[in-house]
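Asks: return atomic coordinates for the entry below.
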Amino acid sequence: MSASIDAKIKELKVLEDGRKLQITWADGKDSVFNSNWLRFNCQCVKCRCPVTQMKTFEISSIPLDDKMEVKIADCGKILVTWKNENHNGEFDPAFLRKNCYSKQSIEEKRQLIRALPNKKTTIEKMEWSELDNDFGLWRLLRTVNDDGIMMVKNVPTEVGTILKLMKRVGPTQESFYEETWHAVTKEGAINISETGGKLPYHLDIPMYEAPPGILFLECLEFDAGVDGGDTIFADFLQVAEQFRIDHPEHFKTLTTVPATIKRIHLDRDHPVHMIIRTPHIKVNNKGEILSFHWHPCHHGPLCVEEEYVDAYYHAYQEFHKAVENSPYNKKIRFTKGDMVVINNRRMVHCRTAYGGKPGQRHLQGGYVCIDDYKSRLNVLENTVGNKGPVRHVFNGDWFC
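Replies: Modelled structure (predicted):
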């Protein structure tokens, strides 16, 4: 937002006996700031470290509801004096315009960052060679933000290639499957992905309070002799929003009744005993979707009051059907050197059963934290991208 255009002030008014400041901007819009909000966001050097921009004042020492005196300095900054505290603060008008919290301003911001359902029938693609610079990386991360998924073609199939790309985005997010893992048929399998069995639509490892964010999944081998083994992707946002329209009561059930999601496996090198009880769909006070938890293979015995049991299972089954039958699901058959990058908080995937000799279908995967991904995209957006807003990534952020 440009301070010279958008943040030009037409008029200042102190309202309610000094407890509110109204700013009328040059474009005719008004912003009103409470005394408490201004005090806790004071930009002066006493309240904020000039090097780190971190707050330094003592929260409990601030007198609440203090009266203000306000004027504009010759440099253009807004100077505020809180009378009881005798504290002098200052604000750049651009800061106040950017952080205006009027209903209109908040809704405009929400519209800019609200994620949109993916109704494409194909997956956007790019070449591995395009990722040799930050612009290519921005394009990849931007598409994942917009669509939930992108495919990279002709990726080198040496073990470790995927790790190099992941670390360009952020620190890897380890789990009980370690830094990277392999989906390949083998004896002594500890996960369905290590067998040739069918995998239902799921988000990876949803029994974590903060499940893996961005999934990197590369095909190292996929022989022509493999029968089956196709992968299908579905946008949970698209399915859930349509489900809200078609089955409002079922949708309400899935947002209010906590499911049991668990992974208990003690007979392995890294024993696991994890249980979380949470609704499959989390929403904020406006009903906007914040996050999902879904993996039918890990849904344990429901533990809720009796009156919710039947409603839950009816909603659960109906939603499962909606995911399977979405007209926007995207089916692919991996070829050697293909990689998909997926928002694991939003895009579910499944795999058809397959047969063939062990090792003929070999995928390697790993994760990056959703917040590190969002941070990296924000940085790239402002350095090599379009300087646009990053849309909601389903990390639980209420502002969506």
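
Asks: when you work out contacts or count neighbours from here on, use the C-alpha atoms and nothing else.
Replies: Fine.

Asks: give the next helix or strand downstream of the host helix or strand of Val80.
Replies: Following DSSP states H and E, one finds Val80 within strand 78-82. Remark: after strand 78-82, the chain's next helix or strand is strand 87-91, criterion DSSP H and E.

Asks: what does that next one rub up against?
Replies: Arg39, Cys42, Gln43, Cys44, Lys77, Ile78, Leu79, Val80, Thr81, Trp82 (Cα atoms under 8 Å, 6 or more residues apart in numbering).

Asks: take these and write them to TSV, including distance to Lys286 and neighbour count.
Replies: What follows is the contacts of strand 87-91, written out as TSV (distance: Cα to Cα, whole Å; neighbours: other Cα atoms under 10 Å):
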residue	distance to Lys286	neighbour count
Arg39	28	23
Cys42	29	20
Gln43	31	20
Cys44	35	16
Lys77	35	15
Ile78	34	18
Leu79	35	17
Val80	34	22
Thr81	36	18
Trp82	34	22
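
Asks: want to put them side by side, so please do this one too:
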Amino acid sequence: MAMLNAVLRTFCKQTVGRYQHVSALTGSSSVPVRWIKTNSKLLSSVQQVQVVDGGKKLNVTWDDGKSFDFHSIWLRFQCPCSNCREESSGLFRTRPADIPLGLKIKDAVKTDNGDVQVQWKEEQHHGHFSQDFLHQHIYSKDQLQAKKEVSRPVFKRSDGCGTLNEDGLAKLSGGSYGERLLSNFSPRFDENVRGGVTRFLDMYQVLSKFRVEHPNEFKTLCRVPISIQMEYENSDYPVLMSKRRPMIYLDDYGDVISVVWHTYMHAPLEVPEEDVEEFYNAYQLLGRAVEFSEDAIDTKLKPGEVIAFNNRRMLHARSAYEEGGSGKRHFQGGYLSGDDFKSRLLVLAKKMGDPRPAIRIGNNDWR
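Replies: Sure, this is the predicted structure:
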């Protein structure tokens, strides 16, 4: 674990730019910095606030003339005050059961600095929201779509983190990356080794084409659950993993956020009779799309090279090593948590003043 943490730190190491903390909100005590930090640039100014729909919503009008309604209950669950959030972490510590049902806004005002103060009706509680925070979290359909369209990798430079985040695959050779990773993984490759070509295939790319060519089968794989099982009883660390889920998960926009393709780990299918043939037909068609895809990437590691890839997105295989080669090969690999990688990526991006979300990493996150 210590070695993997060292690798994670090395792989994600970036030069961080300066960033500033947003001042604590007037009228609230010890607002967690993490919760209200932005990219230190005023996004838009609040011009007017008005309680509407009988207190169920707060209408906010901005200096560009646009307005948006924030639901009362949405605002309550975002309250940044020290009573609602842990000061150090920003975690919301108010229990859902403690917030009145059908909570309505009693009053709302714009403060002298343009922030918004909200007073709720059914409980003696008020929240103080920065105008930057509100503007950054508008959840209209158009705004959510706009956020989705600009949800590109947080690092646009040609670095390992950004490449792995965007493409799911990154090859690092030489330089500080290669040297530091090699010191942890200690792989050795001889130029005289024959064979051993590694092949990668982006499953997101396969599914984007499969969805167009076989729309009904795509829907089947999103609906019918498969059974996955891995069992190693006779080992130092016995393992028995069992899972039942559809092969493909979609988000609220219908985009793929997760896919499982473990052809060697399938347990007996447990679905209604009418789904059996439909599932296997779709499964076999996707199998053909994988096998005969023209989008596979073939590469062979050279001395001093390291490959990192998203195991929840990239299919990978290797050709056999050929007889007659006189070289020697020593190889080591390791796993990093996808959630840890994404967390470190977002932390570094935020320090560089880039608040955009990371691209999906296949962990069922809808963002």
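
Asks: quick one: TM-score?
Replies: Put the two chains on top of each other and the TM-score (TM-score structural alignment, normalised by the length of structure 2) is 0.79; 324 aligned residues with a Cα RMSD of 2.9 Å.

Asks: distance from the chain centre to the strand holding Val80 of structure 1, please.
Replies: The chain centre lies 37 Å from the centre of strand 78-82 of structure 1; the measure is Cα atoms, centre = their mean, to the nearest Å.

Asks: mean per-residue distance, that strand to structure 2?
Replies: Taking mean Cα distance after the TM-score superposition for structure 1, the mean distance separating strand 78-82 of structure 1 from the aligned residues in structure 2 is 1.2 Å.

Asks: where does that strand end up in structure 2?
Replies: With TM-score structural alignment applied, strand 78-82 of structure 1 matches the range 116-120 in structure 2.

Asks: likewise for stretch 240-252 of structure 1?
Replies: Stretch 240-252 of structure 1 lines up with residues 207-219 of structure 2 when matched by TM-score structural alignment.

Asks: now do the helices in the stretch 101-250 of structure 1.
Replies: Listed in chain order, the helices of the stretch 101-250 of structure 1 (DSSP state H, counting those that start in this stretch) span 103-113, 134-147, 161-169, 236-246, 248-256.

Asks: now the longest one against helix 161-169, angle please.
Replies: In this structure, helix 134-147 of structure 1 runs at an angle of 90 degrees to helix 161-169, with axes from the mean of the first three to the mean of the last three Cα atoms, to 10 degrees as the basis.

Asks: wait, what's in contact with the closest residue to Lys57 of structure 2 other than its chain neighbours?
Replies: Nearest non-adjacent residue to Lys57 of structure 2, counting by Cα to Cα, 6 or more residues apart in numbering: His71, 4.3 Å away. The neighbours of His71 of structure 2, taking Cα under 8 Å, 6+ apart as the test, are Lys56, Lys57, Leu58.

Asks: which one of these has the most neighbours?
Replies: Counting by other Cα atoms under 10 Å, Leu58 has the largest number of neighbours within the contacts of His71 of structure 2, with 23 neighbours.

Asks: from Pro301 of structure 1, how far off is the closest residue to Pro200 of structure 1 other than its chain neighbours?
Replies: Spatial nearest neighbour of Pro200 of structure 1, chain neighbours left out: Cys350 (4.9 Å); criterion: Cα to Cα, 6+ apart. Distance from Cys350 of structure 1 to Pro301 of structure 1, counting by Cα to Cα, to the nearest Å: 22 Å.

Asks: between those two, which is the more surrounded one?
Replies: Of the pair Cys350 of structure 1 and Pro301, Cys350 is the one with more neighbours under other Cα under 10 Å, namely 19 against 10.

Asks: A helix includes the more buried one, no?
Replies: No. The assignment for Cys350 of structure 1, made by DSSP: H, G, I helix; E, B strand; the rest coil, is strand rather than a helix.

Asks: map it across to structure 2 for me.
Replies: With TM-score structural alignment as the criterion, Cys350 of structure 1 matches Ala317.

Asks: what residues are up against that match?
Replies: Each residue near Ala317 of structure 2 by Cα under 8 Å, 6+ apart is listed here: Thr198, Arg199, Phe200.

Asks: most neighbours among those residues, which one?
Replies: Neighbour max across the contacts of Ala317 of structure 2 (other Cα under 10 Å) = Phe200, 19 neighbours.

Asks: which residue numbers in structure 1 does the longest helix anywhere in structure 2 align to?
Replies: For structure 2, the longest helix by residue count, based on DSSP state H, is helix 273-291. Aligned by TM-score structural alignment, helix 273-291 of structure 2 falls on residues 306-324 of structure 1.
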